[in-house]
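[1] From the sequence below, what's the structure:
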Amino acid sequence: PRQNRHDTLLLFFACTAMWTCNGVYLITIPLYVVNALGLSEKLAGIMMGTAAGLEIPVMLIAGYVAKRVGKRVLMRIAVGAGLLFYVGLVLFNAEWALLGLQLLNAIFIGILAGIGMLYFQDLMPGQAGTATTLFTNTTRVGWIISGSLAGIVAQFWGYHAVFFISLLMSVGAGYCMWKIKDV
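    All right, here's what the predicted structure looks like:
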């Protein structure tokens, strides 16, 4: 980036951590629900489908309110929703709770997917293509990290521990988001 290098780097780390959390969740949740909690196989699919279905309206609403509240505020809301989501996964294991948490998951990922790239573009004026590529790379890097991380943590400490790691990464993403200036 020609401008806002420090903030762009912080945003890169925050988005990478957030996408890593999402990847870890998607890899682990079916195994956790079935093998660790002993719940129905259908529940994992319903959970993922519910979150995916809710993400679309979240993206649309986030795009609509972005000019009013700002992208930084929305990204902070996303991180906050992610923190609450992973706290919920760590603390609750009832079907109704897992389904209810999907609204927080949808807010977390819907805002990240819908606003994250725009925030990169704001931090990198005149470099829209580079900013878009940088955001896209956070997704790819997050998926690369999440595959190994989910496997290693689950193998040594169990599926539930994976959500503790995601919670810690969400805290790191939140720290980065609080350090980024508003543009």
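
[2] contacts and neighbour counts: CA atoms only from here.
    OK.

[3] And the helices in this structure, which stretches?
    Remark: helices assigned in the chain by DSSP state H are 5-31, 41-69, 71-91, 95-100, 102-123, 128-157, 159-179.

[4] Return the most buried member of the ones you listed.
    The highest mean neighbour count among the helices of the chain, using mean count of other Cα atoms under 10 Å, belongs to helix 102-123: a mean of 24.

[5] That helix versus helix 41-69: what angle between them?
    In terms of direction (axes from the mean of the first three to the mean of the last three Cα atoms, to 10 degrees), helix 102-123 departs from helix 41-69 by 40 degrees.

[6] In terms of secondary structure, what does helix 102-123 contact?
    helix 5-31, helix 41-69, helix 71-91, helix 128-157 (3 or more Cα pairs under 8 Å, 6 or more residues apart in numbering; DSSP states H and E).

[7] Could you check how far it is from the centre of its chain?
    With Cα atoms, centre = their mean, to the nearest Å as the basis, helix 102-123 stands 8 Å off its chain's centre.

[8] Likewise for stretch 153-166?
    17 Å.

[9] what's the answer for stretch 31-46, then?
    The answer for stretch 31-46 is 21 Å, by Cα atoms, centre = their mean.

[10] Ok, stretch 92-104 next?
    16 Å.

[11] first vs last residue of it, how far apart are they?
    Using Cα to Cα, to the nearest Å, one end of stretch 92-104 lies 14 Å from the other.

[12] you'd agree Leu83 is up against Val171?
    Yes. Between Leu83 and Val171 a contact is recorded at 6.9 Å, counting by Cα atoms under 8 Å.

[13] separation between Gly88 and Trp96?
    Look at Gly88 and Trp96: by Cα to Cα, they are 12 Å apart.

[14] correction: Ile109
    Using Cα to Cα, Ile109 is found at 21 Å from Trp96.

[15] do Gln127 as well
    45 Å.

[16] cool, Met18 as well?
    Distance, Met18 to Trp96, by Cα to Cα: 24 Å.

[17] Val69 too?
    Per Cα to Cα, Val69 is found 32 Å from Trp96.

[18] Also Ile107?
    From Ile107 to Trp96 the distance is 18 Å (Cα to Cα).

[19] ok, now Thr8?
    For Thr8, the distance to Trp96 - Cα to Cα - is 39 Å.

[20] what do you get for Leu134?
    37 Å.

[21] What of Trp143?
    Distance, Trp143 to Trp96, by Cα to Cα: 28 Å.

[22] try Phe12
    Taking Cα to Cα, one finds Phe12 at 34 Å from Trp96.

[23] Same question for His160.
    Taking Cα to Cα, one finds His160 at 18 Å from Trp96.

[24] Which one of the helices and strands packed on helix 102-123 lies nearest to Leu167?
    Shortest distance between Leu167 and the helices and strands packed on helix 102-123, using Cα to Cα, is found for helix 71-91: 5.3 Å.

[25] Now the second one, please; I'll put the structures next to each other:
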Amino acid sequence: MSKTENSFVSGIKIVFTDRDFRTIFISLFIIGLSVGGFMPYLTVWATNTLHATSFQAGFLFVPMSIIGLVVSFYLASLSDKWGKRKPFIIWALLIGTISRMPLAFTHSYTIALVLLAIGGFNAFSFFFALLNDFIVKKQESKSQAGTITGTVRMAFSQGYIFGPMLGALIIDHGGYTLLFLLSGLLSLATLGWVLFALKEDSMPQTSVHGSSKAPAGIPSVLIAVFVAALFIFAGDSGRSMYLPLYITDTLKQSVSIVGFLFTVTSVFELVFMPLGGYFSDKIGVKRFFIIGIACQVLYFILTSLHLPLSGLIVLQVFYAFILSATMGVGMVYAQSLSPRQIGLATTAYMTAIQTSAVVSSLAMGSLVSVIPLPSTFYILAVFSVISGVMFLFMKQKSAEEMS
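    As a prediction, this is how the structure comes out:
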């Protein structure tokens, strides 16, 4: 059996033979389906339905990001203090449902801003903090933390495979109203599944990297993690916001092509996510993570070269490998830097995904009216370089100093 097959089979076997891992896997699959169904089309919806400019379309993510940053950090601190994740997951899913479904009926840019801001707090980081708690609880799983995390993260990718495809199909036949309604209903379905299937005891304040009672406050290493991750995900947010416009406006392709390209990435994530976790367990989490960031720099440089559609398709396969490092392995590394505050560590890394939209929308939005849209991807390459340098000089001893 090849290494790819071995890592995939091993990860799937571990996750699906364990009730706790399996429950989180299924939850993230439904979330991926919900988010993947509407997020790639948000900027296109804003320009076509709300008649927003390219800058305004990108700015939709800004209030959502700011609210998510403030609320998520506070609640993550509480979850570490209480040793509970499930109440915060339930709250986040409920808010997501309430904020998303009214989008189906609004034609006001201002109302859309408010609704998306309300939905800024999400359950993603709490699911992965809970995953870490479960890994700690099952001592035999500690040595396979990367493989387990990569496999569970793959669930979101699986949902994202079908989400963009279904989204394009729904838009063609039912419009954006039906799209947002179904996305909200999927969030509600996830809430029902969590209430029914997720069982959580009070978790020890520890991680796969260490153990001790969680201290108060946010350690400086997590502030550094947040800032560095902010630049990683500014690239990812910029891709999500402006690649659809690149495809529809610059290349004059249909909305269905947007769904196809995002689906290509998600399909190949099914291979690269568990494989990335497997190799990170073998060569080291930090080393694999830095390699992924270097590849992200290359991706944005190539994207900025005004490539035809065929070139963009190839790049989306490459991006799937990058996500295995930035979305999967990177989170494991962030947790290792603050082993006594897993909720905060996970939130510091994952909240940067949302907050990064502020950076990318302001940077790319201000440039898109001055230079060709593909050329704005150069700034995302610069962001990735900054992030790579910051993470390169973060020392593992930061976690040891806290013990």
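
[26] List the TM-score for the superposed pair.
    Laid over one another, the chains give 0.86 as their TM-score (TM-score structural alignment, normalised by the length of the first structure), with 181 aligned residues with a Cα RMSD of 2.2 Å.

[27] on that earlier part again, need the helices and strands packed on helix 102-123 of the first structure in JSON lines with distance to Ser166 of the first structure, can you?
    Shown next, in JSON lines, are those (distance: least, Cα to Cα, whole Å):
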{"stretch": "helix 5-31", "distance to Ser166 of the first structure": "5"}
{"stretch": "helix 41-69", "distance to Ser166 of the first structure": "17"}
{"stretch": "helix 71-91", "distance to Ser166 of the first structure": "7"}
{"stretch": "helix 128-157", "distance to Ser166 of the first structure": "10"}
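
[28] nearest to Cys176 of the first structure, of these?
    Across those, Cys176 of the first structure has its closest neighbour in helix 5-31 (5.3 Å, Cα to Cα).

[29] on contacts alone, who are the packing partners of that closest one?
    helix 41-69, helix 102-123, helix 128-157, helix 159-179.

[30] Could you dump those helices into CSV and include distance to Ile27 of the first structure?
    CSV is the format used below for those (distance: least, Cα to Cα, whole Å):
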stretch, distance to Ile27 of the first structure
helix 41-69, 11
helix 102-123, 15
helix 128-157, 7
helix 159-179, 10
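
[31] So for Tyr32 of the first structure, which of those sits nearest?
    helix 159-179 (5.5 Å).

[32] so where is the closest one in the second structure?
    The counterpart of helix 159-179 of the first structure in the second structure, using TM-score structural alignment, spans residues 373-393.

[33] which outside residues touch the matching stretch?
    224-225, 228-232, 234-235, 238, 242, 246, 250, 290, 293-294, 296-301, 303-306, 360, 363-364, 367-368 (Cα atoms under 8 Å, 6 or more residues apart in numbering).

[34] Also stretch 243-255 of the second structure?
    40-41, 43-44, 168, 257-258, 308-309, 373-374.

[35] again, 6 Å this time
    Stretch 243-255 of the second structure is contacted from outside by Val258, using Cα atoms under 6 Å, 6 or more residues apart in numbering.

[36] Please apply the same query to stretch 135-146 of the first structure.
    So stretch 135-146 of the first structure is contacted by 15-16, 19-20, 23-24, 117 (Cα under 6 Å, 6+ apart).

[37] Make CSV out of the residues you listed and add distance to Val58 of the first structure.
    Below are the contacts of stretch 135-146 of the first structure laid out as CSV (distance: Cα to Cα, whole Å):
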residue, distance to Val58 of the first structure
Cys15, 17
Thr16, 20
Trp19, 17
Thr20, 20
Gly23, 19
Val24, 21
Met117, 15
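
[38] out of the residues you listed, what pair is the most spread apart?
    Val24 and Met117 (21.2 Å).

[39] give the contact list for the aligned partner of Ala51 of the first structure in the second structure.
    Under the alignment (TM-score structural alignment), Ala51 of the first structure maps onto Thr265 of the second structure. By Cα under 6 Å, 6+ apart, the contact set of Thr265 of the second structure is 316-317, 320.

[40] Can you tell me which of the residues you listed carry over to the first structure?
    Comparing these with the first structure on both residues aligned by TM-score structural alignment, their matches' Cα atoms under 6 Å, the contacts found in both are 316, 320.

[41] Just the closest of the contacts of Thr265 of the second structure to Arg153 of the second structure, please.
    Nearest to Arg153 of the second structure among those, counting by Cα to Cα, is Ala320 at 12.3 Å.

[42] one step back: Ala189 of the second structure: which of the contacts of Thr265 of the second structure is nearest?
    Among the contacts of Thr265 of the second structure, and counting by Cα to Cα, the member closest to Ala189 of the second structure is Ala320, at 27.3 Å.

[43] Excluding chain neighbours, what is closest to the equivalent of that closest one over in the first structure?
    In the first structure, the residue matched to Ala320 of the second structure (TM-score structural alignment) is Ala106. With sequence-adjacent residues excluded and distances taken as Cα to Cα, 6 or more residues apart in numbering, Ala106 of the first structure is closest to Glu55, at 4.6 Å.

[44] Over to Thr20 of the first structure?
    Gly142 (4.0 Å).

[45] Please report the distance of Leu94 of the second structure from Leu188 of the second structure.
    Note on Leu94 of the second structure: its distance to Leu188 of the second structure, by Cα to Cα, is 7 Å.

[46] For Ser336 of the second structure, see how far away the counterpart of Lys71 of the first structure in the second structure is.
    When the second structure is aligned by TM-score structural alignment, Lys71 of the first structure is paired with Val285. For Val285 of the second structure, the distance to Ser336 of the second structure equals 9 Å [Cα to Cα].

[47] now swap in Pro215 of the second structure and tell me
    In terms of Cα to Cα, Pro215 of the second structure sits 15 Å off from Ser336 of the second structure.

[48] try Gly58 of the second structure
    Taking Cα to Cα, one finds Gly58 of the second structure at 33 Å from Ser336 of the second structure.

[49] Next: Ser256 of the second structure.
    Distance check for Ser256 of the second structure against Ser336 of the second structure: by Cα to Cα, it reads 40 Å.

[50] What of Ser360 of the second structure?
    Ser360 of the second structure is 27 Å from Ser336 of the second structure, where distance means Cα to Cα.

[51] Gly284 of the second structure now?
    Distance from Gly284 of the second structure to Ser336 of the second structure, by Cα to Cα: 12 Å.

[52] ok, now Gly184 of the second structure?
    Gly184 of the second structure sits 34 Å away from Ser336 of the second structure, going by Cα to Cα.

[53] Please apply the same query to Ser240 of the second structure.
    For Ser240 of the second structure, the distance to Ser336 of the second structure equals 28 Å [Cα to Cα].

[54] Likewise for Ser183 of the second structure?
    34 Å.

[55] Nothing else from me, thank you.
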